[in-house]
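> model this:
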Amino acid sequence: MMYAFPEHRGYPDARTIEAETINLGCILEFSTMDDSRNAFADLPALLASAPHRMMFFAGASAIIVSMLWWACELAAAYFGFSFPTTPVPPGWAHAVFTQFGMLPFFIFGFLLTVFPRWLGQPALRQRHYVPVFIGVFGGYLLSHVGLLDVKPLLLVGMLMMVAGWAYALTVLGHILIGNGAKDRTALSCYSALVLGFVGLCAFTAFSFGESAALALAAIKIGTFGLLLPIYFTVLHRMLPFFSASAIGPGYKMVKPAWSLPVFWLLALLHLGLELTHRPQWLWLADAPLAVFFLVHWLRWQPWKCMRPGLLAVLHIAAAWLPIALGLYAAQSLLVFFDAGLSLGRAPVHALTIGFFGSTLVAMVTRVTQGHSGRPLEMGRIPWLTFVLLQAVVVIRVFAELAENMALWLVVAAFAWLVAFLPWVVRSIWIFTTPRIDGKPG
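Below is the predicted model:
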């Protein structure tokens, strides 16, 4: 028996179902496209909603840009393939743009956020930090295009970076003056930024044709005048606080008032000896600094702070401080005794990759998690990057002692990219999407 199915009693026929399915698919497709367009259109406003978003986005991008250029430069020199000639010595450019470009993005993002809080001032508005982003990040990108044998763009980019730094110093200086410069942490960080600005201006002058001595001075200022003072100052304030918050009553906070003055005295002694070309006497500053950092690390009781992960990585990163300064002291003593041996650039890379790089992953991950509404936990990707970064330090230090140094430099540069890429992709995704808890910022 055959059954006839009525077509006009509320049951759609096959043609109707097909047509409605097509219409629904078109609606979903156009809706998705509209959402993508809206998200893209809203991205500038989202990035500008908080200083850390803009500057951390720039820093995460720069981690790949700086090292991709440098890795290609090293690979071209070793394997002999063609690569655009850099208008300035490539090694100097590498040092300058990591010290005055890549890492300061994170520093500005942090300080433009916490300076008002530390000093009891109102939070900064977009007109205070957006120009910093435009100047420093825009100049940084333009300079890297200029490094591909386009010197006019390099010069314009350097001037933009100088302008961005000057604006940041003006904004942060206004906050500092409003507090009467009473906060030692803020004063220490600001002093380092001023020295950094001097170093950036020195390299800019060199780029315009002034003495090469200015470029060498800039590189030395970047390490011991800018980065080390800011990193240690922030660590001195935040690490004991984070540790006490996580561990509780069983943890004693240690952040002596004498630490920053003593640190600055030794750091400036090192810098003065470097700038006057007295490497044989650097141990007079570096050996005490190594002991200074070791004492602080031990008094911060890292053995009590291996959980949670976000706290553990900060203590592990801090362990590179006495190691790096110990290598600096050993290097100087080898020169002092005319031993005929050299550690090359092993000390500076133990400091920059080991301490600066590890602390960067630890601190930025913490800020990113908290300011995006996520749990304060390390997570698999940050852990992966942090662990791989420790291997990168070892490779880079080993390269100075290896017979085929040039090859190992290439390996270390690409290892950096492999280590950081997952973390950078995750971080940029977080910086370009709204907070998951729906809060502003």
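> switch to C-alpha atoms for all contacts and neighbour counts from now on
Noted.
> strands of the stretch 101-250 of the chain, start to end?
Remark: no strands are assigned in the stretch 101-250 of the chain by DSSP state E, counting those that start in this stretch.
> which helices and strands sit right next to the helix or strand where L268 lies?
Secondary structure assigned from DSSP states H and E places L268 in helix 259-275. Helix 259-275 is packed against helix 212-221, helix 228-247, helix 283-299, with contacts defined by 3 or more CA pairs under 8 Å, 6 or more residues apart in numbering; DSSP states H and E.
> one more to put side by side:
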Amino acid sequence: MNERSLAQPTQLTRLMPLWRLAFRPLFLLGTLFSLLAMLVWGGFWHGAILLEPLGGMIWWHQHEMLFGFVIAIVSGFLLTAVQNWTGQPSIKGWPLLGLVMLWLAGRLLLAFPQALGNLDPLVIALVDLAFLPIVALIMARLVIRVKQWRNLIFLPVLTMLFVANALMHAGVLYGDGEWVRQGAYLAVLLISQLMVILGGRVIPFFTSLRLQRQKPQPIPMLEKLAIGSVVALVVILLLGVVGPEVPAVVTAVIALLAGGANLLRLARWEGWRATHEPLLWGLHASYGFVALGFLMYGLSHLEVLPATLAIHALTVGGMSTMILAMISRVSLGHTGRPIETLPGIGLALGLMLAAAVFRALIPALWPQVTHWMLSSSILLWCLAYATFLMLYTKPLLSARVDGKEG
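From the prediction side, this is the model:
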């Protein structure tokens, strides 16, 4: 793709604002896909087989909520943010349309593998795997051009997410359930690492800006421990893939350190002062679930509770709630609208937090109600993201209200 295709408005972007920046199509289609995927998963949970996807429903649910939904949102955020960081035009117009079509092709081929006849599962895997490297290359090109080496930290994470995705596909191709589990857990820890890095940048900044208070100065040792402990968890999981596993007690200690350090980090951001502003308390509460998820992950390695509950604390309480809060804010700012909570978003964030409690916390205390709690969390998720789509579909499809490009 050449400079003109990235920098200049095209007929496509003039006629269809959806293709002006990556956040627009990827936020919109990513959230719509998550809603449909959760409805399908809810049907499966209650005995209705609505799909016969590649890898089966359980693999499909794990993979698509991570590499269909979450990666779409993360990519939309990063491909938009990199333009602000570097001052260089990010992907738009026809190249953006092509990238989104690649993402959509992966979703359709995985959901309907027989639609094109006996297509080789390896071909389907390669189509799905192609998305992340392209996102990484676009980001690297812009960051390297202006020598913002600090922002290159996202490239190793995107690369390792590609490895996690490849592991999940390899598990299907070779019938190895352990590769599937390792790939899924690696993806969860890597996305959690992104939340820790990005959350540490934006949550205290947004909070201090809204409250008109000075941002707390980071404590270097605490920052290193909060981020480094999560990196260590990723390394431990990778070691388990390529060699002997690290003793469970070591993983438990590091995970407990990660949870404690990030809880302390969160406490310093004064979230209790933002209880009147859902776009802020949603971010603080989601980060709290990230820290709680690490604590639960540590306890799972001590065999105190199932690891799946820790994973869902990270994914439902951490990722999905933070995504809802972030895209609600970013979608306003980047369409030229005032950054204020739209009616219903506070309720939607509350529903997502309740979904996390039902899916991850209550089953830890009362395992016998797991079936009903999972069903309830699916319903709450769907209501929360349906609310976002009702409020934000029109702004994401419309030109900026201030007349600017983007």
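> distance of L233 of the second structure from L186 of the second structure?
Going from L233 of the second structure to L186 of the second structure by CA to CA, to the nearest Å gives 9 Å.
> what span of the first structure is stretch 23-33 of the second structure aligned with?
Matched against the first structure by TM-score structural alignment, stretch 23-33 of the second structure falls on residues 52-62.
> any idea how far that stretch is from the chain center?
8 Å (CA atoms, centre = their mean, to the nearest Å).
> same check, this time on stretch 86-101 of the second structure
20 Å.
> again with stretch 391-403 of the first structure
With CA atoms, centre = their mean as the basis, stretch 391-403 of the first structure stands 22 Å off its chain's centre.
> and that stretch, what's buried?
For stretch 391-403 of the first structure, the neighbour count (16 or more other CA atoms under 10 Å) marks 391-400 as buried.
> could you point out the longest helix in the first structure?
The residue-count maximum for a helix in the first structure (DSSP state H) belongs to helix 14-47.
> what sits closest to C201 of the first structure if chain neighbours are left out?
V162 (6.7 Å; CA to CA, 6 or more residues apart in numbering).
> so what does that neighbour match up with in the second structure?
Using TM-score structural alignment as the criterion, V162 of the first structure maps onto L129 of the second structure.
> and its match, how many residues sit next to it?
21 (other CA atoms under 10 Å).
> that one contacts L167, doesn't it?
No. Assessed by CA atoms under 8 Å, L129 of the second structure is found out of contact with L167, at 10.6 Å.
> so A354 of the second structure makes contact with L383?
No. Between A354 of the second structure and L383 there is no contact under CA under 8 Å: 11.5 Å.
> find residues that contact each of the two.
Common neighbours of A354 of the second structure and L383, using CA atoms under 8 Å, 6 or more residues apart in numbering, do not exist here.
> pull the contacting residues for the residue nearest in space to the middle of the first structure.
What sits nearest the mean C-alpha location of the first structure, by CA atoms, centre = their mean, is L103, with 3.5 Å. By CA under 8 Å, 6+ apart, the contact list for L103 of the first structure reads G59.
> map it onto the second structure.
So, by TM-score structural alignment, L103 of the first structure is matched to V70.
> now its match: how far from T321 of the second structure?
Using CA to CA, one gets 11 Å for the distance from V70 of the second structure to T321 of the second structure.
> on that earlier part again, what angle do the helix holding L268 of the first structure and helix 228-247 make?
150 degrees (axes from the mean of the first three to the mean of the last three CA atoms, to 10 degrees).
> picking that back up, let's have the helices and strands packed on helix 259-275 of the first structure in TSV, adding mean neighbour count and distance to A186 of the first structure.
Converted to TSV, those look like this (neighbours: other CA atoms under 10 Å; distance: least, CA to CA, whole Å):
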stretch	mean neighbour count	distance to A186 of the first structure
helix 212-221	21	19
helix 228-247	19	9
helix 283-299	19	20
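> which one of the ones you listed lies closest to R127 of the first structure?
Closest to R127 of the first structure of those is helix 228-247 (CA to CA; 24.5 Å).
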